[in-house]
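Chemist: need a structure here:
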Amino acid sequence: MSVAPEPAKRVLRTVTPPYRSRPDAEMTTVGWMVFLGLLAVLVPLLPFVLVVWLISKVADFVSGQVGGE
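Modeler: Okay, here's the model as predicted:
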C-alpha cells in the first residue's frame, strides 16, 4: 500500500541556492550622493552653529564668574 520514497539525487544543506557576492556599485553611488547632499545642506549652516556654540560658551563663562562672587 505505501509507496517507498525515492532516494535523493542531490542533497543541499540549505533551502536557498548559494549566494555569489558581487560589487554593489549602484549602492556605492547612492551612498555618495546622499553624503554630498547632506554636505551641501550642512556646510552653509556651519557658521550659525558656530555662533550659537560660542554664545553658549560665553554665557556659561559669564554665569560662572557672576556665581563665583
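Chemist: Could you use CA atoms for every contact and neighbour count after this?
Modeler: Noted.
Chemist: Check the burial of Gly64 by counting its neighbours.
Modeler: 11 (other CA atoms under 10 Å).
Chemist: want to put them side by side, so please do this one too:
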Amino acid sequence: MSSDTATDVETTDDEPGVLTKAYRSVSPRYESHPDAEMDSVGWVIFLGMLVLLVPLLPFLLIVWVLGKVLEMVAERQRSD
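Modeler: Modelled structure (predicted):
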C-alpha cells in the first residue's frame, strides 16, 4: 500500500457516518409503498391478543388490588 491510499481514507470531518463519496448501485431504487397485507396481519394479531387478554383483565385487576392492599398493610406495620 502506498501513502497515497492512506491519505485517501482519512477524513477531516469530525462527525461519524458522514457520506464523503457517493457510489452508483446496480440495484433499483427503493420506492416506498403501502403494504396492505402486513397491515391486515397486524390487525389480526392485535385482535387475537385482544380476544385472549380481555378475559384475563378481571384476574389482573384482582392481583393489582391485592398488591396495593398488601403494600398498605406493610406500610402501616413499618410505621407502627
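Chemist: Quick TM-score on the pair, please.
Modeler: In this superposition the chains share a TM-score of 0.76, using TM-score structural alignment, normalised by the length of structure 1; 58 aligned residues with a CA RMSD of 1.5 Å.
Chemist: Please give the element, helix or strand, for the residue mapped onto Trp53 of structure 1 from structure 2.
Modeler: Matched by TM-score structural alignment, Trp53 of structure 1 corresponds to Trp64 in structure 2. Per DSSP states H and E, Trp64 of structure 2 falls inside helix 57-79.
Chemist: cool, Gly37 of structure 1 as well?
Modeler: Using DSSP H and E, the element containing Gly37 of structure 1 is helix 25-67.
Chemist: once the two are aligned, what's the mean deviation for that helix against structure 2?
Modeler: Its matched residues in structure 2 lie on average 0.5 Å from helix 25-67 of structure 1 after superposition (mean CA distance after the TM-score superposition for structure 1).
Chemist: three-state assignment of Ser27 of structure 2?
Modeler: coil (DSSP: H, G, I helix; E, B strand; the rest coil).
Chemist: residue in structure 1 matching it?
Modeler: So, by TM-score structural alignment, Ser27 of structure 2 is matched to Thr16.
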